[in-house]
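Participant: this is a predicted model, with the sequence first.
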Amino acid sequence: MKQILSHIDATLETSLQRLFSLLRIPSISAQPAHAADCRKAAEWARDTLAEMGFAARLSETTGLPGVIATHHEAGPTAPHVLFYGHYDVQPADPLNLWHSDPFDPQLVDGPRGKRIVARGAVDDKGQVVSFLEACRAHLTMTGKLPVRLTVLLEGEEECGSPSLAELLTKERENLKADFVLVADTNMWDFTTPAITTSLRGLAAVEVTIKGPSRDLHSGLFGGIALNPINALTRILGDLHDATGRIQIPGFYDGIAPVPDTLLASWTQLGFNPRAFLGEVGLHTPAGEADQLPLAQLWARPTADINGISGGYQGEGTKTVIPAQATAKLTFRLVPGQNPQQIVKNFETFITSRLPPDAKAEFKHFGAAPGFSMDLNAPFMHAAREALAAEFGKPAALVGCGASIPVVEAFKTHLGLETLLAGFGLDDDCIHSPNEKFELACFHRGTRAHARLLAAFAS
């Protein structure tokens, strides 16, 4: 391991050159005009893996191709790891806010030393190349990898992964493994690595309340006619009680308490909710009053109104009682909750409160359950040991309030658990202008990946 790490240190400049060559490809999956660029990025990954000694190929889908590469020289009894990443990136707009061309990567000075600035620097090209360079170091110094490894790179993660289920189904036999490693997450801070042990799921729904057959004059009909906006906002006002607890019947059914191990870990992180909220002009946690702030972020479900529309929206005033009103809502869900049941219960919550003459219609936009990792899984112990060896401190066991749909896809289509251990930072500006990846994070991430591969072998 000492020789492998020394090799990574000595070849950092060459590793950067390879990363920069990938960052120069504008593989924007959301924009059809860049379909050829996305394929070029896929081919870059395929050819790079093949040059390293992998059996690498493109796997075509009805959308953009996946990249699949295998290296099984470790032997049939070695643990089998499936590494997942994506080669596509977000659009760079608005271009006028970038300090340099988003597809002309720059190494610039920052408060923590040099940083890599480009679209895709950390999400996810930099993290993918960091892993590939760790593999390269093992292969250069020992001639093989310590584990059987399959690499899967997707080309549509940034536009909702519309072809991922197709790809996983098509390649199910080729993607068999013991677990999945995903490096598309963050550290706790610049010096503290992190393993993301839980994700919140998501259910999205739209409700429309309809009343009169047409918009009405509020003078001629006001006071006697049903106003759908009034009805909708009154009902939605009942979603939370005064303590922040959600009032949908059965909403909390199935939720397990946070393990003591995680609670102890969270209390040691020094999280300051006032400082966290201060960055967006707020100060006071607004979730369930009896929950820790980090639990509100990571381990408790939410019910949020994302938008309300109805009636007159233009300048000035228009004295109208609208014919209908619509609200869009999302529910962030935690392990144990049934997304379909939550949506059904929400519909009952609405319809049971409708006034006479009101009718409710619903649209659904998909639902996925929450995710939690088995803290006693063998790969979990190996990961914690490897990260502690590299950073000189234990990895923080963190949650994530958002959703990473690919994790559920691996569970559903392949029956595999996922280890989430990445090396980005909260201020890396992913999806924003001037996206960056700290050079130190890229470097230490490569070293940590090399240690992880060795630790998994044991």
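Facilitator: Right, received. Where do you want to start? Numbering: from 1, shown residues only.
Participant: when you work out contacts or count neighbours from here on, use the C-alpha atoms and nothing else.
Facilitator: Noted.
Participant: got the contact list for Glu156?
Facilitator: By CA atoms under 8 Å, 6 or more residues apart in numbering, Glu156 lies in contact with Ser29, Ala30, Gly63, Leu64, His86, Asp88, Pro162, Ser163, Leu164.
Participant: by neighbours, which of these wins?
Facilitator: In terms of neighbour count, Asp88 stands highest of the contacts of Glu156 at 30 neighbours, by other CA atoms under 10 Å.
Participant: pretty sure it sits against Gly155.
Facilitator: Yes: Asp88 lies in contact with Gly155 (CA atoms under 8 Å); the separation is 5.0 Å.
Participant: list residues touching both of those two?
Facilitator: Each of Ser29, Cys38 lies in contact with both Asp88 and Gly155 under the rule CA under 8 Å, 6+ apart.
Participant: for comparison:
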Amino acid sequence: MSQLQILDAYFAENREKHLEELSEFLRIPSISSLSEHKQNIQTAAEWLADELRELNIENVSVDQTAGHPVVYGEWLHAEGKPTILFYGHYDVQPVDPLHLWESEPFNPVIRDNKLFARGASDDKGQVFMHLKMIEALFATEGTLPVNVKFIYEGEEEIGSPNLPAYVEEHKTKLAADLILISDTGLYAPGKPAVCYGLRGLTGVQIDVRGAKGDLHSGLYGGGVQNAIHALADILASFRDEHGTIQVEGFYDKVLPLSEEERQAYRELNFDEAALKQEIEVIELFGEEGFSYLEQTWARPTLEINGVFGGFSGEGIKTVLPAEAGAKITCRLVPDQDPNEIVELLKAHIDKHKPKGVEVTVSEFDKGAPFLTPFDHPLIQAAGRSYERIYNVPTAFTRGGGSIPIVAAFDEILSLPVVLMGFGLNSENFHAPNEHFHLENFDKGLRVLGDYLYEVSNLKF
């Protein structure tokens, strides 16, 4: 039997046992954003640590931070072989609104070969796959084809505020040849994807102040600046009618797409008509000269996320609003720097500030973009492992969203990051009725096992 066949037999024989163990993990309400679940977070961290010890992983620890704990472990006995650092998170989102759940969020149930529970897909189910893959290799081979380290955090859903400092402090301990993360998804059902890049994020809040208070529009209208009109002028200055961002210098450091990447995106044959129908819009809109996938994966954005000010109750109130504001976020791509972009935004706002108002700008949290080269041997090896199990070509994609800690890993540890996820966009992570398709749980275990053998034979 081949190595893959041996693993397949082990996973098939132990499937029910593994699903019950995963359900035990999912029953822990490890909600990181709610202080009343602090002990549950600790319980989940200890559960993970116990699992690692059961696998004979060494130097396992639950390391306290200024927030929630980091779980660490290692096995370093594959002499002369690469070292993989596995990352994931054991915290989950809140479950509100509870009445929309069809089953209890922390009482896992299986319906239609889908496992329903908070954290099933994001990210406990995928973290659990790392552990069971390691278990299978030890059980069938008695050893591992590569060296492994594990770092699992309990703060990803609140922006990983303490993990960068932990990584910086433990750089030597975390040294490896690559970081493997399973917290992304497939391109489509039955269509695997290796995500090799993520957009960064930065943003500001704009507050516009005019008179000392709202003014009567009959007495003062036409002679005093309206804060909302002033804000609207600023907002309108950000983009032209074609969707091109007008902030001076905004595109200066954008890393262009290679022709190989653009061709790979074209070959995905993305169905824009189906997307329009799904989200119920008449037409799509984005920066001219780029396809929808290029616009959402590899081009930067500037979006107005919220506008506030004036009177919005029933009926009409004839006032000149004294205050108005807006929240702006930008998705960034390599090689844009979040701090530089904020300074460019501030300069643009100052340049376009209308007369008669004062404008202040407040910064939000920032995350840098991330990219492992499309043709990197570790990325291509991941594609081969997916194809071996799914029997279809692997899509090589970038993610339109942001996982700030990925960029921090890249910056602090200077390692290639391989994102091998098994979720689907339809699985309601962060929403009621989160679930994980067990077809991808089953196949994902085999993909991960195969990838360790792929990595063990690479020279890089």
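Facilitator: Great, that's in hand. Note that this is a predicted model, so its numbers are computed, not measured.
Participant: corresponding residue for His37 of structure 2 in structure 1?
Facilitator: Superposed on structure 1 with TM-score structural alignment, His37 of structure 2 falls opposite His34.
Participant: its match against Ser27, yeah?
Facilitator: Yes: counting by CA under 8 Å, Ser27 is a contact partner of His34 of structure 1 at 6.1 Å.
Participant: in stretch 159-170 of structure 2, which residues are buried?
Facilitator: For stretch 159-170 of structure 2, the neighbour count (16 or more other CA atoms under 10 Å) marks Ser160, Pro161, Asn162, Leu163, Pro164, Val167 as buried.
Participant: would you mind putting those residues into a markdown table with distance to Glu102 of structure 2 and secondary structure alongside?
Facilitator: Below are the buried residues of stretch 159-170 of structure 2 laid out as a markdown table (distance: CA to CA, whole Å; DSSP: H, G, I helix; E, B strand; the rest coil):
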| residue | distance to Glu102 of structure 2 | secondary structure |
| --- | --- | --- |
| Ser160 | 30 | coil |
| Pro161 | 33 | coil |
| Asn162 | 35 | coil |
| Leu163 | 34 | helix |
| Pro164 | 37 | helix |
| Val167 | 39 | helix |
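Participant: nearest to Leu345 of structure 2, of these?
Facilitator: Set against Leu345 of structure 2, the nearest of those by CA to CA is Pro161 (24.3 Å).
Participant: can you pull the contacts of the closest one?
Facilitator: Contacts here follow CA under 8 Å, 6+ apart; on that basis Pro161 of structure 2 touches Glu155.
Participant: now do the one 10 residues further on
Facilitator: Each residue near Lys171 of structure 2 by CA under 8 Å, 6+ apart is listed here: Ile412, Leu413.
Participant: what do we get in structure 1 for it?
Facilitator: For Lys171 of structure 2, the aligned position in structure 1 is Arg172, judged by TM-score structural alignment.
Participant: what's the nearest residue to the most centrally placed residue in structure 1 if we skip its chain neighbours?
Facilitator: In structure 1, the centroid-proximal residue (CA atoms, centre = their mean) is Ile404; its distance is 3.7 Å. Spatially, and ignoring its direct neighbours in sequence, Ile404 of structure 1 is nearest to Leu199 (7.2 Å; CA to CA, 6 or more residues apart in numbering).
Participant: before we move on, what about Ala289 of structure 1?
Facilitator: Leaving aside its chain neighbours, Ala289 of structure 1 sits nearest to Thr243 (5.4 Å; criterion: CA to CA, 6+ apart).
Participant: that neighbour against Glu288, yeah?
Facilitator: Yes: Thr243 of structure 1 is in contact with Glu288 according to CA under 8 Å; the separation is 5.8 Å.
Participant: compare those two (neighbour count), which wins?
Facilitator: Legend: neighbour count by other CA under 10 Å for Thr243 of structure 1 and Glu288, higher for Glu288 (20 against 11).
Participant: helix/strand/coil for the more buried one?
Facilitator: Of the three states, Glu288 of structure 1 takes coil under DSSP: H, G, I helix; E, B strand; the rest coil.
Participant: any idea how far Ala289 of structure 1 is from the residue lying closest to it once chain neighbours are set aside?
Facilitator: Spatial nearest neighbour of Glu288 of structure 1, excluding adjacent residues (CA to CA, 6+ apart): Gly244 at 4.4 Å. Using CA to CA, to the nearest Å, we find Gly244 of structure 1 at a distance of 6 Å from Ala289 of structure 1.
Participant: who has more neighbours out of those two?
Facilitator: Between Gly244 of structure 1 and Ala289, Gly244 has the larger neighbour count (other CA under 10 Å), namely 16 against 13.
Participant: show me the contacts for the more buried one.
Facilitator: By CA under 8 Å, 6+ apart, the contact set of Gly244 of structure 1 is Ala286, Gly287, Glu288, Ala289.
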